[in-house]
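[1] model the following, please.
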Amino acid sequence: MFPGAIEVVPATYLDQLGTIFARFAPKDSGNISYGLQTATDRYFVKTAGDATDAYVNFPDRVALLRNAIELAESVPHPVLPALHAVIESPSGPLLVYEWRDGELFGDSTSRERFHALPTAEILAAVNALYDLHAALDAAGWVECDFYNSSMLYDFPAHRLTVFDLDLYHRGPTRNTMGRMFGSSSYMAPEQHVLGAPIDTRTTAYVMARAGQLLLPDPPQPVADVLIEATTTRFPSYQAFYAAWLTASSTIDASRPNRST
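    Take a look at the predicted model:
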C-alpha cells in the first residue's frame, strides 16, 4: 500500500492517500505528525516537520526518526504501535505506525481517571510498561526521554500504549547536555549532571518513578521496590524488574484502590 519513496512533501502525499483527520505539531520537537484515515484503516504518520523550524535542527530530527525506526524494528512489543512502513521523501522519512486510540497522560484529567481505576488494572498497565522496558533493555536500549506524554491509555480496551521513544539510546552513553530532555518528575539524578553515565541504572530509576506516579497508592511490597529503585538504586534494569516481579506476585491486586 505504501511506496518506498515519494517526491512530494509529506502532507501532499497523505492528502492523496486518504483523509488527514488530525495534525500534531509539538513545539518542543519540531516534528509534525498526522492522523490518516485511508479506505481501510487509520494510521499515525510521523515526519521530521519543517526544515526551517530551529528548535532541534532538521538533520538531528531526521536522525532521531531513523533511531526510532531502529528501535521499532529491534523490539516489537504489544505496548508499542507497530511500524507498518517507512517512506523516504525530500523532507526526510515518514514513519507510518498503526493508529492507537487512547487518552494522553499529559492531560491531568486522564491521569486522575487512570488513578481511579482498580488496583489490578493499574498494575496490569505498569506491568506492561515494565515488560516493554525489559525487552528494550535486553536489546541494549537506554531511556533518555520518558514522561507523561509518552503514554496514552485506552480505557474501554484497558490498554496502555507507549510511543515517542525517539531519543532512547542504543547502549550506554554520557550526559552531554547537563539537564537532559524530559520531565523532572521522571528524571534520574544523572540526567541533570553533565558528563554523568546514562545506562541501564537510569532506565531502572525512571521506570520506578513512572510506577510511583502511575500508582497513587502502591501496595507495600511494590512500594518498597520503587523506593529502593529511587534511593539506594538497583545495579541494572533487569535487577529492578526481577525485584518488581517478585514483589508484585505477592500482593492482592483485587483490593480496592484507597484513593477512590
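
[2] C-alpha from now on. contacts and neighbour counts both.
    Noted.

[3] what about the helices in the stretch 1-150 of the chain?
    Along the stretch 1-150 of the chain, counting by DSSP state H, counting those that start in this stretch, helices occupy 10-17, 58-74, 108-115, 119-138.

[4] whoops, the stretch 151-260 of the chain was the one
    So, for the stretch 151-260 of the chain - with DSSP H, counting those that start in this stretch - the helices run 200-214, 220-229, 237-248.

[5] state the distance from the closest residue to Thr250 other than its chain neighbours to Thr246.
    Nearest residue to Thr250, sequence neighbours excluded (CA to CA, 6 or more residues apart in numbering): Pro221, at 7.5 Å. Taking CA to CA, to the nearest Å as the measure, Pro221 falls 9 Å from Thr246.

[6] the two: who's more crowded?
    Using other CA atoms under 10 Å as the criterion, Pro221 and Thr246 rank with Pro221 on top: 16 against 13.

[7] so the more buried one touches Ala253, yeah?
    No - counting by CA atoms under 8 Å, Pro221 stays clear of Ala253, with 11.6 Å between them.

[8] neighbours around Leu214, how many?
    Using other CA under 10 Å: Leu214 sits among 20 other residues.

[9] and this one, so I can compare the two:
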Amino acid sequence: MTDLLSLTRSDLTPEELVRSAGEVLARFDHRTQDSGNVAWLVRTSSGEFFVKSAGEEMPPIGAPVPVLDRPSRVHLLRTAVEIARGIDHPALARLRTVIEVPSGPVLVYDRAPGELVGVPSARRDDPDSSYRRFASAPPAVRLSVFDQLLEAHRALEVAGWVACDLYDGCLMVDLATGHLTLIDLDTYRRGPSTNDMGRMFGSSRFMAPEEFTKGAPLDARTTVYTLGRLLRHFGTGLTEDLEDFCGGSARAAVVERATQRERTVRQGSVGELAAEWTAARDAGAAP
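    Below you'll find the predicted structure:
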C-alpha cells in the first residue's frame, strides 16, 4: 500500500496513486461535476482522504459544460494550495500534502465531516436531500454555520482573497455538530480584479451582478454579495423572504444590505459585513 502522507513526488498517474493507497470509496469526474478535475474519496490505513487532481485529459465530448484546459486547472489547484497553506482557519479544508506527478499536483485533504449542501438541481425539491435538510435545520445550526462562513471569509479577505465561484457546492456541513468546511476555493482571486470572462464561474443563484458583466470590478463587495445571498437563501428556508429569516430582523437587515444590486450600497468589505452581523447578533441577545 502507498502511504499518501509520506510522498511528495510520484511517477504514477493520480488514478494509480489513489488506487495503490487503499479502498476508493467514491470517484468524481465530468459525470458528477463540471470543473474537469478528477477527485476521489479513499480509505487508507492512515485515515480517509479527499484526493484531487486536474485529471489526465479533457473530459470526453458530451460533458455537460465546457471546462478549462488541463494547464489552467493545474494553475487553479496551485491557487488552492496557496490558500490552504497561507490561512489557518477551522472552516477551511485541511490540506495534508501535495504530491507532484507528471500531470501536475495531487492534493490530499482530510475527509471533511458532514455532507455537501449543494446537490444537482433535480434534487433540490427532495426533502431528504442535504440541501433541503440544511435549509430546514434548527436556526441555531444555520446561524452557527453562517458565523463560520463569515469568519472564514474575513480571514481570506485579510490574506487578500476575493471569492469567485462560491456557492452551496462549496459548503460541507455536519448537521450533528454544526461544523462547516469550505471546499473547492480554487477559483478565488488574489486581490481586486476585473471581470475578464463575461459570465463568470459560479451558480447564478448566488452570483453578484458584476460577475455577469465583462470589465466590471470584482472585489470585496462582490464577496459580500455572494455571502449575503448564501445567508438569505438558507436563512429564510429557501423562501428568500427576509420576514422568514432565522436570525431575527436586525441580522435580516444586514443581509438585505449585503444583497443590494447596487455595489456602493453593500458593506464595503467582509470585515464590515461580519462586524455588522456580530453587532446585530449581540443586540438581539441583549436583555
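
[10] looking at the helices of the stretch 151-260 of structure 1, spot the one closest to Pro81 of structure 1.
    helix 200-214 (19.4 Å; CA to CA).

[11] in structure 2, what range does that closest one match?
    Mapped onto structure 2 using TM-score structural alignment, helix 200-214 of structure 1 spans residues 220-234.

[12] average gap between the matching stretch and structure 1?
    Stretch 220-234 of structure 2 differs from its equivalent in structure 1 by a mean of 0.8 Å after superposition (mean CA distance after the TM-score superposition for structure 1).

[13] please state the offset of that stretch from the chain centre?
    From the chain centre to the centre of stretch 220-234 of structure 2 is a distance of 13 Å (CA atoms, centre = their mean, to the nearest Å).

[14] stretch 213-222 of structure 2: end-to-end distance?
    12 Å.

[15] which residues does it contact?
    Where contact means CA atoms under 8 Å, 6 or more residues apart in numbering, the residues beyond stretch 213-222 of structure 2 that reach it are 157, 162-163, 191-199, 208, 210-211, 263, 266-270.

[16] for stretch 74-86 of structure 1, same thing?
    Contacts of stretch 74-86 of structure 1 (CA under 8 Å, 6+ apart): 2, 4, 69, 72-73, 93-100, 128-129, 132, 135-136, 139, 159-163.

[17] out of those residues, which are buried?
    Buried members of the contacts of stretch 74-86 of structure 1, counted by 16 or more other CA atoms under 10 Å: 69, 72, 93-100, 128-129, 132, 135-136, 159-163.

[18] which one in structure 1 is furthest away from the centre?
    Within structure 1, Glu7 marks the point farthest from the mean C-alpha position, 30.5 Å out by CA atoms, centre = their mean.

[19] counterpart of that one over in structure 2?
    Using TM-score structural alignment, Glu7 of structure 1 sits opposite Asp11 in structure 2.

[20] would you agree its match is in contact with Pro102?
    Yes - between Asp11 of structure 2 and Pro102 a contact is recorded at 6.4 Å, counting by CA under 8 Å.

[21] stretch 18-32 of structure 1: end-to-end distance?
    Terminal residues of stretch 18-32 of structure 1 are spaced 17 Å apart (CA to CA).

[22] oh sorry, the question was meant for stretch 228-239 of structure 1
    Using CA to CA, one end of stretch 228-239 of structure 1 lies 11 Å from the other.

[23] and what of stretch 34-47 of structure 2?
    End-to-end distance for stretch 34-47 of structure 2: 28 Å, by CA to CA.

[24] which part of structure 1 matches it?
    Counting by TM-score structural alignment, stretch 34-47 of structure 2 corresponds to 28-41 in structure 1.

[25] distance check, the residue positioned nearest the centre of structure 2 against Gly268 of structure 2.
    Central residue of structure 2 (CA atoms, centre = their mean): Cys170, 2.5 Å from the mean position. As judged by CA to CA, Cys170 of structure 2 and Gly268 of structure 2 stand 23 Å apart.

[26] before we move on, the earlier item: please identify the residue in structure 1 that aligns with the residue nearest to the centre of structure 2.
    Per TM-score structural alignment, the equivalent position to Cys170 of structure 2 in structure 1 is Ser150.

[27] tell me who's in contact with the spatially closest residue to Gln260 of structure 2 that is not a sequence neighbour.
    Counting by CA to CA, 6+ apart, Gln260 of structure 2 lies nearest to Arg266, which is 6.0 Å off, once chain neighbours are set aside. Residues in contact with Arg266 of structure 2, defined by CA under 8 Å, 6+ apart, are 221, 224-225, 257-260.

[28] and what of Ile32 of structure 1?
    Counted by CA under 8 Å, 6+ apart, Ile32 of structure 1 has contacts 23-26, 46-50.

[29] could I get those residues as TSV with neighbour count?
    What follows is those, written out as TSV (neighbours: other CA atoms under 10 Å):
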residue	neighbour count
Arg23	15
Phe24	13
Ala25	15
Pro26	10
Lys46	23
Thr47	24
Ala48	27
Gly49	22
Asp50	14
